[in-house]
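K.L.:
need coordinates for the below:
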Amino acid sequence: MTQDPLFQPLRLGALTLSNRIVMPPMTRSRASQPGDEANDLMAAYYAQRAGAGLIVGEGTYVAPLGKGYAWTPGIHTPAQVAGWRKVTDAVHAAGGHIFAQLWHVGRLSHTSLLGGQQPVSSSPIQAEGVKVFIAGEDGSTPGFVQASAPRALTVDEIRDIVEQYRAAARNAVDAGFDGVELHGANGYLVNQFIDSNANTRTDAYGGSLANRLRFLSEVAQALIDGTGDASRVGIRLAPLTTLNGCVDDDPETTYLAAAKLLGELGVGYVHIAEADWDDAPLMPVAFKRKLRDAFPGVLIYAGKYTAERAREAISAGWADMVAFGRPFVANPDLPERLRIGAPLAQHDRGTLFGGDARGLTDYPMLAAA
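P.N.:
From the prediction side, this is the model:
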């Protein structure tokens, strides 16, 4: 087992990761109210899963207008920073490493989550048919509703958001995170600038590919500035998916250019989200090899990987780490289960979003199971 590709150490900047297994960001909507603060329950949840080579925390909004789902944590108030410190301390005490995923949802929000304000985006295009998770009129009965129509950001507002990311990166460092990951995938704000069919701007942030990548570049640089170390910054991208209404006319060209740009900035890793729904098309290996050529840092892949597919990806050289999302929900000791080939428990879909410890920290370790 010492030659198992999944269990070889890996350097990520100043960190030595003990294995190639990543716990990716997964929204669980259990932040304390009314301040959207990380808490002791979340600390226990992440500490249970500290056997991952790297944990990327759930999407964490960088400013009030960046929130898109009920009961998700923020990282822009002192109380939110203090809450996250509980989490990072618990993970580090258990021997793990954890990055904060910094998140601005853009148009994928609802006025009820924003104090009555309208969501913002690159362009005034509504994400038709896309639903977001809200607390309900009484504040406690959750449900999914159509995302509200957005308005286009002004250039001054774009600059303000870049500064919000810079401040969030500093807050993440203060909270004890080992680094930060920019959520640039799944149809959220950064993605709304990148993809051609979501961006109808005619200024410096729209039109040409270089202009559509400008916001990504400025935010990535802000995160490097905020952490003080490019190797402490990762970027999540979803090159060939069309989640939440973001579609690009030439995704291979667009995302190879994005990967090259991020390599030039020197970020530590790029985290590629593949389509993970049933019968989804597989991302061509030829494209993955092009990404490998374009980006010199660590490449992480996520998307319904089995242990065997993960080992093949790492052995082939186009992946350095592999993220396992849903399996980490019900298997807190997932790395050990993968190492010995033990069966995996299945998660309860009804407890994924909101609630208490049930379906969060009560899944047993293998020995107890």
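K.L.:
from here on, just use CA atoms for contacts and neighbour counts.
P.N.:
Will do.
K.L.:
looks to me like Val145 is in a strand.
P.N.:
Yes. Applying DSSP: H, G, I helix; E, B strand; the rest coil, one finds Val145 inside a strand.
K.L.:
now do the contacts for it.
P.N.:
For Val145, the contact set (C-alpha atoms under 8 Å, 6 or more residues apart in numbering) comprises 110, 131-134.
K.L.:
mind listing which of those residues are in strands?
P.N.:
Per DSSP state E, strands hold the following members of the contacts of Val145: 131-134.
K.L.:
list just the nearest of the residues you listed to Phe215.
P.N.:
Distance to Phe215, by C-alpha to C-alpha, is smallest for Val132 among the ones in strands among the contacts of Val145, at 24.0 Å.
K.L.:
quick one: buried residues of the longest strand along the chain?
P.N.:
Counting by DSSP E, the longest strand found in the chain is strand 54-61. Neighbour-count burial for strand 54-61 flags 54-61 (criterion: 16 or more other C-alpha atoms under 10 Å).
K.L.:
and stretch 60-73, by the same measure?
P.N.:
Result for stretch 60-73 [16+ other C-alpha under 10 Å]: buried residues 60-63, 65-73.
K.L.:
what's the first-to-last distance across that stretch?
P.N.:
End-to-end distance for stretch 60-73, by C-alpha to C-alpha, to the nearest Å: 5 Å.
K.L.:
give me the neighbour count for Asp156.
P.N.:
8 (other C-alpha atoms under 10 Å).
K.L.:
packing partners for whichever helix or strand it is part of?
P.N.:
Element membership of Asp156, judged by DSSP states H and E, is helix 155-174. In terms of contacts (3 or more C-alpha pairs under 8 Å, 6 or more residues apart in numbering; DSSP states H and E), helix 155-174 is packed against helix 78-93, strand 98-103, strand 179-183, helix 214-227.
K.L.:
another sequence for comparison is provided below:
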Amino acid sequence: MTTIFDPLRLGDLALANRIVMAPLTRNRSPNAVPGDLAVTYYSQRATAGLIVTEATAISHQGQGYADVPGLYGADQLAGWKRVTDAVHAAGGKIAVQLWHVGRISHNTLQPGGGKPVAPSAIRAKSKTYLVKPDGIGEFVETSEPRALDAAELPGIVEDFRRAAKAAIEEAGFDGVEIHGANGYLIDQFLRSGTNHRNDNYGGSIENRARLLFEVVDAVTGAVGAGKTGIRLSPVTPANDASDTDPQPLFNHVVAGLGNRDLAYLHIVEGATGGARDFSQGDKPFDYADLKAAYRNAGGQGAWLVNNGYDKELAEKAVADGYADLVAFGKLFIANPDLVSRLKRNAELNDPDKATFYGGNSRGYTDYPTAA
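P.N.:
Model prediction:
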């Protein structure tokens, strides 16, 4: 019987186990540069089969929160190279999550103080994280966005391609994960609640999915499909995301990914960080049907699941063949040695929610390992 501790071939990568560290925004990279703390934080967690980093902006325009890292400057890439070197020295594998936040931003974070960009000029009922002049972080309402002109979209696709290439060739990552989830730019184009366009990128499901496929093709063309994954969250309400009928939308998306030979699909089940049974539309979302749509379209990539999994639920998902890997978020925040703790059924540290965003080593690199 397959367990979460068994090795797995993930595209071009050989993983030691099927336990993945989920991407976790921590707001500890001033000037968008990962520093000494990030080196320690990620290397502490290198026993994960795969680390997926915190979401990382592909461009200045793609940034939506203070003190999140980037992939668009030489100093940022050099900072990440120190992280990947440390993870590799500890025997781990690490992929970077490629991020454009779209409308989930604030004008003070945008180039020239401009408006955030979105498929349509609809302000999100959501918040972002800023740092005040006194150095204290605070959550504030997102700014009003402007609708992207279709002529701007090839430039954003190119930003994804360039960032992916730099991540592999300069920063030393083993792979990349395209962030297509949680109400950020790609997800905003997918969803009917955020995409009110009437051009080739709006209206029909096929049109709303166009940008996602363009980004996937650009990224895989730059670094190879075997080094590329994508994260999707079919029903999450995170960042004011919504769709009137998510099942056919996301079935279409995964079917379209089926012939693109990706290393993996990373599926957030339910409401991100919340109820696993949350759904939108008239009926519960069918994740088994979603996976079937992918496999029936020829998709061979690994199926990675996320949201609210504990050891028992994860073991069952893998043993039953429902999932190939399971991602853990908050448990990895508080337990750098999570793999060992799960294997030995050791007691788990509880995460300190007050230290999730911003700050220093407290609640970041100071969680103890088990004896």
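K.L.:
just to revisit the earlier point, where in the second structure does the longest strand of the first structure fall?
P.N.:
The aligned range for strand 54-61 of the first structure in the second structure is 50-57, by TM-score structural alignment.
K.L.:
what's in contact with that stretch?
P.N.:
15, 18-26, 42, 45, 63, 68-72, 92-101, 177, 179.
K.L.:
what ranges do the helices span in the first structure?
P.N.:
40-48, 78-93, 155-174, 189-194, 209-212, 214-227, 251-265, 285-294, 307-316, 326-330, 334-340 (DSSP state H).
K.L.:
I'd like the distance from the first one to the chain centre, please.
P.N.:
Once both centres are worked out by C-alpha atoms, centre = their mean, to the nearest Å, helix 40-48 of the first structure turns out to sit 18 Å from its chain's centre.
K.L.:
how big's the offset between that helix and the second structure?
P.N.:
Aligned to the second structure and superposed, helix 40-48 of the first structure gives a mean residue distance of 0.8 Å (mean C-alpha distance after the TM-score superposition for the first structure).
K.L.:
other SSEs contacting that helix?
P.N.:
Under the contact definition 3+ C-alpha pairs under 8 Å, 6+ apart, helix 40-48 of the first structure sits against helix 78-93.
K.L.:
give me that answer again for 10 Å
P.N.:
strand 54-61, helix 78-93 (3 or more C-alpha pairs under 10 Å, 6 or more residues apart in numbering; DSSP states H and E).
K.L.:
of those, give the one that comes closest to Gly350 of the first structure.
P.N.:
Closest to Gly350 of the first structure of these, according to C-alpha to C-alpha: strand 54-61, at 18.2 Å.
K.L.:
give me the stretch of the second structure that stretch 192-200 of the first structure matches.
P.N.:
With TM-score structural alignment applied, stretch 192-200 of the first structure matches the range 188-196 in the second structure.
K.L.:
nearest to Ala316 of the first structure, of the buried residues of strand 54-61 of the first structure?
P.N.:
Leu54 (20.8 Å).
K.L.:
mind listing what Asp75 of the second structure touches?
P.N.:
Applying C-alpha atoms under 10 Å, 6 or more residues apart in numbering to Asp75 of the second structure gives the contacts 31-34, 81.
K.L.:
that one -> the first structure?
P.N.:
In the first structure, the residue matched to Asp75 of the second structure (TM-score structural alignment) is Ala79.
K.L.:
about what we covered before: ok, and the most crowded of the contacts of Val145 of the first structure?
P.N.:
His110 leads the contacts of Val145 of the first structure on contacts (other C-alpha under 10 Å) with 26 neighbours.
K.L.:
which residue in the second structure aligns with that residue?
P.N.:
Checking TM-score structural alignment: His110 of the first structure goes with His106.
K.L.:
quick check: closest non-adjacent residue to its match.
P.N.:
Ser143 (4.8 Å; C-alpha to C-alpha, 6 or more residues apart in numbering).
K.L.:
residue in the first structure paired with the one you found?
P.N.:
Using TM-score structural alignment, the partner of Ser143 of the second structure in the first structure is Ser148.
K.L.:
and its match, how many residues sit next to it?
P.N.:
22.
K.L.:
got the contact list for it?
P.N.:
107-112, 117-120, 126-128, 130-132.
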